[in-house]
Structures are given as structure tokens and as C-alpha cells.
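Asker: I'll drop the sequence and a predicted model, then ask my questions.
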Amino acid sequence: MITVTITRKAAEKIKDKLGDRDLALKLLYEADGCTMSGIPALTFEKLREMVQDELVVETNEMPLVIEKSKLIYLDSNMEIDFSDESHTFQLTSPNEILNGRMSLLD
């Protein structure tokens, strides 16, 4: 089971970028070759039927799509926040900062 919380500030920034488009928020994790290191990022994708490798996580703000095969790289309890200082999103868990300067690719 995975739990993702989106802070109010991050939700506002995401909704501002989303506008009135009918898109889903997706958490990407681009692994570098066969290594365990990678870079989490957010993106929007068209709403459609979920493919077999995707999971929809209900957050406190909006559904979040994550590829099931990428769950091994993520923590079971994460938070998405927005930093006014760096103007980027942050993905954290109680154990670590997964990405302190996460992009929202549009």
C-alpha cells in the first residue's frame, strides 16, 4: 500500500498548470539503466483506460498515476510539496528527500 499526500500549496500549483484540461497527474520515475538511482518527476497525461502496469493512488487532493514497476524505487509514505524558494516541487518521505527539485513536465 502506498500513501501520497499533496500539500495545499503543491495542489494549487498543480491545478493552476492543469487549468481546465481533462488530464491525469502522473508520478514518473526515470531509472538510469539498470541502476537503482533515478529521478522522480510529475507530468500530465491524457485520461484513458489504465494500462496493466499503472496504479491509481488516491491522494488527499487528486488521483495520482504511478507505474507499478516503479514502486520499488519509492517509499510507501510520501509527500508532494512546493517550494517558493526554488519554484519546484519536492517529493519527500519520512526517510529521505526523493527529489528536492522535482519538475512538473507539461
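Answerer: Noted; the coordinates are in hand. Numbers count the residues shown, from 1 in each chain.

Asker: Every contact and neighbour count from this point should use C-alpha atoms.
Answerer: Will do.

Asker: who's in contact with Leu28?
Answerer: By Cα atoms under 8 Å, 6 or more residues apart in numbering, Leu28 lies in contact with Pro40, Ala41, Leu42, Thr43, Ile66, Glu67.

Asker: And here is the other one:
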Amino acid sequence: MFITVTETALAEIAKKLKMKENVLRLHYDTEGCGCAVSGVPTLYLEQASHPKDLQADCNVDIKIYYNPQHQIFLGEKLTIDFSKKANTFQLKTPDEILSPRMRLIES
């Protein structure tokens, strides 16, 4: 998986990073959605990755991890952007917007 982080998104992420050791985790949250194919992409700011996570290739110097089982729902090429108008992150593929209002949760 390759994730492009736009400059606007990187500036917003940098505001949240407290330590250089923090990592981002792109999670496909299915809890409370009814079934596994109905999920919501969410970013988590965490102190460490989960044991089974893989690190995505990225255009910036931030470690972004994901569960390989969720890749089927997310795709191979993603872009994390930030909408100043909506004040929220967005997750996009070359073909569609997966999440126009993606949350960044600090855990």
C-alpha cells in the first residue's frame, strides 16, 4: 500500500504529533456498522503499531500502519488530504473518495 499525504494534511497531523515516536494507524472500523464490508476509515495517533500491522509506503517521513486484512477495503494507492472548509481529513483513491470526513483520534 502506498499513501500520499498532502501538504495540508501533513500540517494538520504535525499539530497533533506530540512525540517523534508517535505513529499513525489507518483503521477500517467496522464496529457497530452491521457487517464487515460496511466500515469507516479512521486515523489513530498511537504510541506504537499493533503486532500484525504492516507499514505503508509513504511520501512523507511519518510512519503509517494498517491491518493487512483491511487493505481489500482501502486499496493499493491512497491519498490523505485535509479539507480546511470542512475542517476534517479525507481519504481518497485515484477513483473515488472513500471518506470525505475522516477522523483523527488520539489514543
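Answerer: Looks like it came in fine. Please read these numbers as outputs of a predicted model, since none were measured by experiment.

Asker: rewinding a little: could you give me the ChimeraX syntax to select whichever of the contacts of Leu28 of the first structure are buried?
Answerer: Buried members of these, identified by 16 or more other Cα atoms under 10 Å, are gathered into one ChimeraX selection as follows:
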select :40,41,42,43,66,67
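
Asker: now the contacts of Leu28 of the first structure in CSV, with distance to Phe89 of the first structure and secondary structure?
Answerer: Conversion of those to CSV gives the following (distance: Cα to Cα, whole Å; DSSP: H, G, I helix; E, B strand; the rest coil):
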residue, distance to Phe89 of the first structure, secondary structure
Pro40, 10, strand
Ala41, 9, strand
Leu42, 9, strand
Thr43, 12, strand
Ile66, 17, strand
Glu67, 19, strand
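
Asker: Relative to the first structure, what is the average displacement of the helix or strand harbouring Leu91 of the second structure?
Answerer: Element membership for Leu91 of the second structure (DSSP states H and E) is strand 88-92. With mean Cα distance after the TM-score superposition for the first structure, strand 88-92 of the second structure departs from the first structure by a mean of 0.2 Å once superposed.

Asker: now what about that strand, what contacts it?
Answerer: For strand 88-92 of the second structure, using Cα under 8 Å, 6+ apart, the contacting residues are 9, 41, 78-83, 97-104.

Asker: Closest one to Leu54 of the second structure out of these, please.
Answerer: Distance to Leu54 of the second structure, by Cα to Cα, is smallest for Leu78 among the contacts of strand 88-92 of the second structure, at 15.0 Å.

Asker: what's the counterpart of that closest one in the first structure?
Answerer: In the first structure, the residue paired with Leu78 of the second structure according to TM-score structural alignment is Met78.

Asker: Near that match, how many other residues are there?
Answerer: 20 (other Cα atoms under 10 Å).

Asker: helices or strands up against the particular helix or strand that has it in it?
Answerer: Met78 of the first structure is located in strand 77-83, with elements delineated by DSSP H and E. If contacts are counted by 3 or more Cα pairs under 8 Å, 6 or more residues apart in numbering; DSSP states H and E, strand 77-83 of the first structure sits against strand 3-6, helix 8-18, strand 88-92.

Asker: In a markdown table, list those along with distance to Cys34 of the first structure and mean neighbour count.
Answerer: As requested, these are exported to a markdown table (distance: least, Cα to Cα, whole Å; neighbours: other Cα atoms under 10 Å):
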| stretch | distance to Cys34 of the first structure | mean neighbour count |
| --- | --- | --- |
| strand 3-6 | 26 | 19 |
| helix 8-18 | 31 | 15 |
| strand 88-92 | 22 | 21 |
